[in-house]
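Participant: Sequence first, predicted coordinates after that:
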Amino acid sequence: LKWKMTARLQRTTHALVFFGLFGVLEAATIACRNEEGEAVDWFIFYKLPKKQDKESRETGLEYLYLDSTIRSWKRSELLINATRSALGRTLQQLYETYAFKDNNTAYVLYNDGVPKSAGYSRNFGHTKGLLLWNRIQGFWLIHSIPRFPPIPEEGYDYPSTGRRNGQSGICITFRYNQYETIDSQLLVCNPNIYSCSIPATFHQELFHLPQLCAGSHSAKIPVRHLTTLQSAQGQSFLHFAKSDSFHDDIFAAWMAQQLKTHLLTETWQRKRQELPSNCSLPYHIYNIKAIKISHQSYFSSYQDHAKWCISQKGTKDHWTCIGDLNRSPHQAFRSGGFICNQNQNIYQAFQKLVLYHEDCN
């Protein structure tokens, strides 16, 4: 009996040590994080526009939130500039990496609108994002916010320029074996990297990012490239990357035809700078004109800097894509991309936001 109890005690101790270690690993593992600071496979945020009327309490910092553990949008009780917001918690890992001078972790921050600068760089892709990874895993944040995020030295903040309009973004946790593919996709997108650190330990597998980080690249850039990526928990994503030599509307000329679905698109509609809905090809593109948050609350696409699209209701494949290009004549000449998947919860969440769209003609 004594022997049995000792064996059981040892097993329990081993289990506790294992779970204790697992807890430490969990805390040390780079991942997208929810508002509780817990690792999630992916999350999506939709920052709502600042309401223009005087009575409104909307500050332009409220956001909707969805992740791999919940079924539909929840309106966050936190503001997006809070360090406890999903973005704040996730980016905290970047600021800690920088503070501890961690030589086993790499990061790349890119944006055509660099924080604290006045203009936008047209020599690079119209693409915005952040990567943080080690040899186990990391995350990729793709977003639409100009001048975001701050450089690692400065810690988390949200720019005042990102308040007025709606903004969108997706964070996905990836195992390290996906980074070689991400590396090639970013070459096509030609990002404007404004802060980066890629220690030598990664240079064998990752060819383009270290060069882009150093401000040079020698590779021939493909006109466009489509690839499949898998999140840490096995969710499939398609990533479309177009270079600036693909002179066409990414939605109509490529994505809709490739996905074989009519698409409803929500991108920034600036007056006299928008492409009309397009039904000239087998699969059509319809511009969303207004977004509804609730029965009483909606906003126009003119107030929305978010960039996403979904399959039209009634089509058999339910695609949702989030990225960084607008439907505008100028953006046909810019590089950038979209990440798409067929998760039902994501599709339903975005489907419910569509108030109405514009038909062709």
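Facilitator: Done, it's in.
Participant: Only C-alpha atoms from now on, for both contacts and neighbour counts.
Facilitator: Noted.
Participant: what's the first-to-last distance across stretch 343-361?
Facilitator: 32 Å (Cα to Cα, to the nearest Å).
Participant: So for that stretch, what gets flagged as buried?
Facilitator: Residues 345-351, 353-355, 357 are the ones in stretch 343-361 that count as buried (16 or more other Cα atoms under 10 Å).
Participant: got it, and stretch 250-270?
Facilitator: For stretch 250-270, the neighbour count (16+ other Cα under 10 Å) marks 250-257, 259-270 as buried.
Participant: what residues does it touch?
Facilitator: Residues from elsewhere that reach stretch 250-270, judged by Cα atoms under 8 Å, 6 or more residues apart in numbering: 240, 242, 278, 281-289, 301-312, 315, 317, 319, 325-328, 332, 357.
Participant: Included below, for side-by-side comparison, is a second structure:
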Amino acid sequence: MTMARNRTMMKLLFSVGILFQGCDSDVKCRDDNGKEVDWYILYKLPNVNGYGLSYLYMDESTNGWKVSKEAINSDSGTLANTLKPLLDFYKRKTEGLGYMLYNDQPPDPYVAPASFGHSKGVVMLDKQTGVWLSHSTPKFPKYRSKDFWPHSGSVNAQTFMCVTYSYEEFKEIGLQLKYIHAYSYDSDIPGTFHNDLQCVAQRSCYPKKKPWFRKKMLTSLNGRKFYSFAKYKRFGDDLYSGLIVNYLKQNLYVKSWGKMRRPLSSNCSSSIPHHVYNVKKVKIPEMKPFSDTVDHSKWCVTHEDGWTCIADMNREESQMKRGGGAICTENRAVRRAFRSMVQSHEKCKLASPHSDAQDREL
């Protein structure tokens, strides 16, 4: 009888221990001070006048950009604080933590086939909370190293977007990554976690039938709404003019890499409901405007009040046939911060009174 009571007590203590562990989850987006935040966006500056490791920071409390006092590769900066559960896992495997690192330009010794999506990110979660950190930086994070920042990462401007979600939202995130067809180069997803996350981590799943895209609203831990757009390679069109503009229903300014082999021109065609303009120069307070040739970030912003999307893809011919996606927010402060950065854009080759009016406004 005593042994039975002891076993019952042990089960109870184990359950309570799991409960307390879950409530004290460390897997959340964190700022420069290590404080938990619902979401943040980073804009790492290009290596112009020594700014290569500097970054702008924004979350719900900042009402726009602020300059971080930390370097992007600092072990006390935003990225290091957010990645701490993963870096600790490398030292000693932590029970109950799952993660997946994906990148179409992964660190050595991996090479991603072009059949996979043009996408980069970190998924990290336990059974309570998790983060989806989408970004544009090749070779980030480095393979199983406490020195997570790649040496090549200081050259160009990059963007990062981190959102904290409850565990249940990662079922939908797994499906989005399935459509993106993300190339996972390092992962450890426990067998009790969502099936779609497991198969994406194992590079063993992708969409089998139409539609070749998926749009999903995701709700952050604090109840904020984010919209994830994902397209599979068989979608066969540009992420921005073929998908996003159809839903946001406004003209878009798109920032993508300026050193592409076959870039797509700004699109004012009557075949799409609104126009899509390529951003050519970005301006940041106290810096001279810099061109898209030193800015590897991918994002778009609506012309009027509305939307900002942090994206995976460039506007380039070959990427019409690759998977990728974007995470969008209808946050006025975010939209205002990104819209103010548009210094100049490429005019449309197809002239129209509407496109000319837009060009004059800038």
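Facilitator: Cool, the structure landed. Fair warning: this is a prediction, and the values are worked out from it, not measured in the lab.
Participant: returning to that earlier point: for the buried residues of stretch 343-361 of structure 1, which one is nearest Glu180 of structure 1?
Facilitator: Comparing these against Glu180 of structure 1 with Cα to Cα places Ile346 closest, at 26.3 Å.
Participant: mind checking the SS state of the closest one?
Facilitator: Under the three-state scheme (DSSP: H, G, I helix; E, B strand; the rest coil), Ile346 of structure 1 adopts helix.
Participant: excluding its backbone neighbours, what's nearest the corresponding residue of structure 1 for Thr302 of structure 2?
Facilitator: With TM-score structural alignment as the matching criterion, the partner of Thr302 of structure 2 in structure 1 is Ser311. Setting aside the residues directly before and after it, Ser311 of structure 1 is nearest to Leu263 in space (Cα to Cα, 6 or more residues apart in numbering), at 4.6 Å.
Participant: which residue in structure 2 lines up with the one you found?
Facilitator: By TM-score structural alignment, Leu263 of structure 1 lines up with Leu252.
Participant: next one: Leu66 of structure 1
Facilitator: With TM-score structural alignment as the criterion, the equivalent of Leu66 of structure 1 in structure 2 is Met58.
Participant: residue contacts, its match?
Facilitator: Met58 of structure 2 makes contact with 40-42, 64-66, 334, according to Cα under 8 Å, 6+ apart.
Participant: 6 Å instead, please
Facilitator: Each residue near Met58 of structure 2 by Cα atoms under 6 Å, 6 or more residues apart in numbering is listed here: 40-41, 64-65.
Participant: and it, that's in a helix?
Facilitator: No. Looking at Met58 of structure 2 with three-state DSSP, it is strand, so not inside a helix.
Participant: Can you report how many residues lie near Lys231 of structure 2?
Facilitator: 32 (other Cα atoms under 10 Å).
Participant: circling back to that earlier point, and the match of Leu263 of structure 1, how close does it get to Tyr57 of structure 2?
Facilitator: For Leu252 of structure 2, the distance to Tyr57 of structure 2 - Cα to Cα - is 23 Å.
Participant: now Arg261 of structure 2
Facilitator: Distance from Arg261 of structure 2 to Tyr57 of structure 2, by Cα to Cα: 31 Å.
Participant: of the two, who's got more company?
Facilitator: Tyr57 (21 against 9).
Participant: Tell me which residues touch the closest residue to that one other than its chain neighbours, please.
Facilitator: With Cα to Cα, 6+ apart as the criterion, Tyr57 of structure 2 has its nearest non-adjacent residue at 4.8 Å, and that residue is Leu42. With contact set as Cα under 6 Å, 6+ apart, Leu42 of structure 2 has these partners: 56-57, 159-160.
Participant: Leu42 of structure 2 belongs to a helix, doesn't it?
Facilitator: No. Under three-state DSSP, Leu42 of structure 2 sits outside any helix and is assigned strand.
Participant: residue in structure 2 matching Thr227 of structure 1?
Facilitator: By TM-score structural alignment, Thr227 of structure 1 lines up with Lys216 in structure 2.
Participant: Average offset of the host helix or strand of its match relative to structure 1?
Facilitator: Assigned by DSSP states H and E, Lys216 of structure 2 belongs to strand 213-219. Here strand 213-219 of structure 2, set against structure 1 after superposition, deviates by a mean of 0.5 Å using mean Cα distance after the TM-score superposition for structure 1.
Participant: From the contact counts, what lies against that strand?
Facilitator: With contacts taken as 3 or more Cα pairs under 6 Å, 6 or more residues apart in numbering; DSSP states H and E, strand 213-219 of structure 2 sits against strand 225-231.
Participant: Toward the C-terminus from the strand it packs on, list the very next helix or strand.
Facilitator: Taking DSSP H and E, what comes next after strand 225-231 of structure 2 is helix 239.
Participant: and the contacts of stretch 250-270 of structure 1, which are buried?
Facilitator: Members of these classed as buried by 16+ other Cα under 10 Å are 240, 242, 278, 283-289, 301, 303-312, 317, 319, 325-328, 332, 357.
Participant: give me every residue that touches the residue mapped onto Gln319 of structure 2 from structure 1.
Facilitator: In structure 1, the residue paired with Gln319 of structure 2 is Gln331, using TM-score structural alignment. Gln331 of structure 1 makes contact with no residue under the criterion Cα under 6 Å, 6+ apart.
Participant: Right, I'll call it a day here.
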